[in-house]
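*Asks:* Sequence and predicted model, in that order:
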Amino acid sequence: MRQQPSQQPGQGRTRQRAERRPRRIRRTVAAAGLALAAVLGAGGWAAADGQQAVTGPPPGTAAWVADTTLGLRLPDPATAAPAEVAAFFDRLPAAARESLAVRHPLVLGNLDGAPVRLRYRANEAALAEELGRELARATDPSLTPQDHTAARERAARYRTLLDGVRDGGRRFLAFDPRGRGQIAEVYGDLATARRTAVVVPGSDIDLRTFDRAGDPYGTPAGMARALHGATGGGTAVIAWAGYTTPVGVGPDAATETLAEAGAGRLGRLLDGLAVTTRPDAPATVFCHSYGSVVCGLARPGPEQSSGVVVLASPGLGVDSAADLDPRVPLWAVERNDSDWIGHVPYVRFLGLGHGADPTGPEFGARPLPATGAHGHTGYFAPGTASLAAFTTVALGR
């Protein structure tokens, strides 16, 4: 019998690595297949229409930039950093500030770095202007019956929000009617609160749905209201529906295009809060579902955020916590057993998926409990361990 040649040192390990490589490739391909199946709606997942991200400065910016009434060059919303905006308004007399809010409410209401109370007033005026515009469209004979119906629906929504401002003291830090609409509502007093928090939502949130009553803890308004109440009013909380979210669980939810656009807008919001509230206590950011992808891609630094909390997360668009700023604490909430997000493949392949599971011990996030939470949207419900943990984090303890 022919004797087999003796094996050289290292050859066994080389062969083992070569044998493992096809298995890794097969696992990667299989994971990609799962992600693609999810995107295409397999297993009962809902496909959705693609969304076009709303980006850039708000309507009316050209008129704002061209306005020389005050004899000053106004900060360009497209290029001026929030710190520059804040410095401009610090030098401006009160009467001049008010005049800008009257002439350019949509611009000033969305201008990060502008005084908070001035933005509240500007957004009230912008809501009133948009209400009038939609009421006119609802009876415009040159438009179709479908246009009239859509205008009446938008007018009804604007009227509800405006009544909330005038009768119920609601405060809106942003309002943009473009696309599906964007808005940010403040719970508490940003001027006096010792701490600030921002809630970043996931899919299916826009101007119409950010405060829907049927799912109180699944909307940014409901989450913010619950957190504000749990802190005893010690933290002002912003319900931020300030980016174009995916609709349903489809290609937009499985890719990062909308999250990348949202990350830039979130970064400007945090920069603005840093110069208009308390720079010694930057905001804690709570990121739900697809919102955690936005937060991961935003990569807030310590001057922007005191910490980031992700919950019901499909991934952060990064491989581990080490890819984020190590000076900003990252917490990940454990998933409850009835949260469907646990069935999402935690992969990134050919532009699909959002990376590793942030609740896994190897990811490197600090764990938070979720005892008592149910479903994908129950983490802010009163009595849950998750809300108690959020309260502790939001208060900076």
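*Replies:* Looks like it arrived, so ask away.
*Asks:* switch to C-alpha atoms for all contacts and neighbour counts from now on
*Replies:* Will do.
*Asks:* Could you measure from the residue nearest to Thr371 when sequence neighbours are not counted over to Asp90?
*Replies:* Spatial nearest neighbour of Thr371, excluding adjacent residues (Cα to Cα, 6 or more residues apart in numbering): Ala385 at 5.1 Å. As defined by Cα to Cα, to the nearest Å, Ala385 lies at a distance of 43 Å from Asp90.
*Asks:* Same check on Leu127?
*Replies:* Using Cα to Cα, Leu127 is found at 26 Å from Asp90.
*Asks:* Neighbour count for those two, which is higher?
*Replies:* For Leu127 against Asp90, the residue with the higher neighbour count under other Cα atoms under 10 Å is Leu127, and the figures read 25 against 13.
*Asks:* I'd like to know which elements the strand or helix carrying the more buried one is packed against.
*Replies:* Mapping Leu127 onto the secondary structure by DSSP states H and E places it in helix 116-137. Contacts defined by 3 or more Cα pairs under 8 Å, 6 or more residues apart in numbering; DSSP states H and E place helix 116-137 against helix 94-103, helix 105-109, helix 145-168, strand 171-176.
*Asks:* let's go with 7 Å and repeat that
*Replies:* Under the contact criterion of 3 or more Cα pairs under 7 Å, 6 or more residues apart in numbering; DSSP states H and E, the helices and strands touching helix 116-137 comprise helix 105-109, helix 145-168, strand 171-176.
*Asks:* Leaving out the residues flanking it, which one is nearest to the spatially most central residue of the chain?
*Replies:* Within the chain, one residue has its C-alpha closest to the average C-alpha position: by Cα atoms, centre = their mean, that is Val200, at 3.2 Å. Spatial nearest neighbour of Val200, excluding adjacent residues (Cα to Cα, 6+ apart): Cys287 at 4.8 Å.
*Asks:* What is the neighbour count of the one you found?
*Replies:* Cys287: 26 surrounding residues under other Cα under 10 Å.
*Asks:* for Ala193, same thing?
*Replies:* Counted by other Cα under 10 Å, the residues lying close to Ala193 total 15.
*Asks:* Now do the contacts for Arg21.
*Replies:* Residues in contact with Arg21, defined by Cα atoms under 7 Å, 6 or more residues apart in numbering, are absent; none qualify.
*Asks:* Repeat that for Arg170.
*Replies:* When contacts are counted by Cα under 7 Å, 6+ apart, Arg170 is found next to Gly164.
*Asks:* Comparison target, given below:
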Amino acid sequence: MATAVIVPLSAAARPRIPAPPPASLAPPTPTTLRSTYEANRANAAEAARMADAHGDRSRAATDRWMAEPGRQLLTFDGRGPGQAVEVLGDLLKADRIAILVPGSDTSLDTYGRLHKAALALHDRTGPDTAVIAWLGYETPGTISTTALTPTRADRAAPHLRTFIRELRGLVGDSTGIALLCHSYGSVVCARAATDLDDIDDMALIGSPGTGADSAAALHTSARVWAARGTDDWIGMVPHTRADLFGTTLGFGPDPTSPSFGAHVFTAGPAGHSDYFTPHSTSLNNLAHIAQGAPSEVSHA
């Protein structure tokens, strides 16, 4: 507990990395999508210059990487831990869209891991499926009190909900949308999906729980999937929930438990960070979910 408190306080004491405010843009339309990408790349390039001037060469390198030609950024914010929403593939031509929602310890400084996962999924699904890496919130640290409470998820959920609705407005009703939610990201997805009819599938992988007692309690019309790799340490975390001095700790039942009521699929020997490993059982099944092919998913 001492470590959980000291680590976030120490991080908060570090100077925040300077960057311009995000580009002020209206929700993209088919005719403005390209200019949206261009504006956010320009913002990332300016963030790189500011980080360089600040002496943070590591962040400057990340920002420059994000600003490279061809990157398709729907949003970018280089301030502090940073946020970004990136598209792999063609949103306007895709039959299906998969949105990857990451868990704890994801920031611009570790964004490469999320990008690698999105790229692996896109390579597996092919051009008919677009993949979106959604780092649209400030994630908690794994070793912190924030990772034990729904506070960050409660803050993030309205942003994810708004993003999905704007995405639906961009691509129309005929395009299927799947949420693939990893670790703490499954708490974010559960909060955002309640009474949201714009998603078709939601997969919870390596989940500490969702804050709900069952799939039905999520109040979503989406098919709810769940999986945990046999080598994932999250299986050793107690799936409980308790109120302590007005704060909720824990997230309740394991989504892979029979009583939760999700469609449980196999993830093979995946560890907590291995669900998108190329050629793995977990990635193959996540690709089928992303493609809207439930009959191809192998069940546990």
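*Replies:* Perfect, I can see it now. These figures come from a predicted structure and were not determined experimentally.
*Asks:* Got a TM-score for the two of them?
*Replies:* The pair, once superposed, lands on a TM-score of 0.86 when counted by TM-score structural alignment, normalised by the length of the second structure; 280 aligned residues with a Cα RMSD of 2.3 Å.
*Asks:* Dump the helices and strands packed on helix 116-137 of the first structure to JSON lines, plus mean neighbour count and distance to Arg27 of the first structure.
*Replies:* Below are those laid out as JSON lines (neighbours: other Cα atoms under 10 Å; distance: least, Cα to Cα, whole Å):
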{"stretch": "helix 105-109", "mean neighbour count": "29", "distance to Arg27 of the first structure": "49"}
{"stretch": "helix 145-168", "mean neighbour count": "16", "distance to Arg27 of the first structure": "48"}
{"stretch": "strand 171-176", "mean neighbour count": "26", "distance to Arg27 of the first structure": "44"}
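*Asks:* Of those, which is nearest Ile341 of the first structure?
*Replies:* The closest of those to Ile341 of the first structure is strand 171-176. By Cα to Cα, the value is 29.6 Å.
*Asks:* just the strands in the first structure please.
*Replies:* 171-176, 182-187, 195-200, 235-241, 283-288, 305-311, 330-333, 366-368 (DSSP state E).
*Asks:* need the ones you listed in a markdown table with distance to Ala122 of the first structure, can you?
*Replies:* A markdown table is the format used below for the strands of the first structure (distance: least, Cα to Cα, whole Å):
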| stretch | distance to Ala122 of the first structure |
| --- | --- |
| strand 171-176 | 9 |
| strand 182-187 | 13 |
| strand 195-200 | 21 |
| strand 235-241 | 17 |
| strand 283-288 | 23 |
| strand 305-311 | 26 |
| strand 330-333 | 35 |
| strand 366-368 | 39 |
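*Asks:* Gln51 of the first structure: which of these is closest?
*Replies:* Gln51 of the first structure sits nearest to strand 182-187 of all the strands of the first structure, at 13.7 Å, using Cα to Cα.
*Asks:* how big is the angle separating the closest one from strand 171-176?
*Replies:* 170 degrees (axes from the mean of the first three to the mean of the last three Cα atoms, to 10 degrees).
*Asks:* what does strand 182-187 of the first structure correspond to over in the second structure?
*Replies:* Mapping strand 182-187 of the first structure onto the second structure (TM-score structural alignment) gives residues 83-88.
*Asks:* Now that stretch on the first structure. Mean distance?
*Replies:* Relative to the matching residues in the first structure, stretch 83-88 of the second structure has an average distance of 1.0 Å after the fit, by mean Cα distance after the TM-score superposition for the first structure.
*Asks:* Which positions in that stretch come out as buried?
*Replies:* In terms of neighbour count (16 or more other Cα atoms under 10 Å), stretch 83-88 of the second structure has its buried residues at 83-88.
*Asks:* Also stretch 368-381 of the first structure?
*Replies:* Along stretch 368-381 of the first structure, these residues count as buried under the neighbour rule (16+ other Cα under 10 Å): 368-370, 373-374, 376-381.
*Asks:* Tabulate those (TSV), appending distance to Pro300 of the first structure.
*Replies:* As requested, those are arranged in TSV below (distance: Cα to Cα, whole Å):
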residue	distance to Pro300 of the first structure
Leu368	20
Pro369	23
Ala370	25
Ala373	27
His374	29
His376	25
Thr377	24
Gly378	26
Tyr379	23
Phe380	23
Ala381	27
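*Asks:* Can you tell me what sits against the helix holding Leu127 of the first structure?
*Replies:* By Cα under 7 Å, 6+ apart, the list of residues contacting helix 116-137 of the first structure from outside reads 101-102, 105-106, 108-109, 148, 151-152, 154-155, 158-159, 162, 171-175.
*Asks:* wait, Ala270 of the second structure sits on Trp233?
*Replies:* No: counting by Cα atoms under 7 Å, no contact exists between Ala270 of the second structure and Trp233, whose distance comes to 10.0 Å.
*Asks:* coming back round to it: next, the angle strand 182-187 makes with the helix holding Leu127 of the first structure.
*Replies:* Going by the same axes, to 10 degrees, helix 116-137 of the first structure makes 130 degrees with strand 182-187.
*Asks:* sorry, back to before: which one of the strands of the first structure lies nearest to Arg23 of the first structure?
*Replies:* strand 330-333 (30.3 Å).
*Asks:* So which residues make contact with that closest one?
*Replies:* Residues from elsewhere that reach strand 330-333 of the first structure (Cα under 7 Å, 6+ apart): 307-311, 358-359, 365-370.
*Asks:* The same query, at a cut-off of 8 Å, please.
*Replies:* Residues external to strand 330-333 of the first structure that are found in contact with it (Cα atoms under 8 Å, 6 or more residues apart in numbering): 307-312, 321, 358-359, 365-370, 386.
*Asks:* Flag every buried residue along it.
*Replies:* Of the residues in strand 330-333 of the first structure, those scored as buried under the neighbour-count criterion (16+ other Cα under 10 Å) are 330-333.
*Asks:* What is the nearest of those residues to Pro220 of the first structure?
*Replies:* Of all these, Pro220 of the first structure sits closest to Val333, with 17.0 Å by Cα to Cα.
*Asks:* Ala18 of the first structure: neighbour count?
*Replies:* Close neighbours of Ala18 of the first structure, defined as other Cα under 10 Å, add up to 11.
*Asks:* do you know how far it is from Gly12 of the first structure?
*Replies:* In terms of Cα to Cα, Ala18 of the first structure sits 10 Å off from Gly12 of the first structure.
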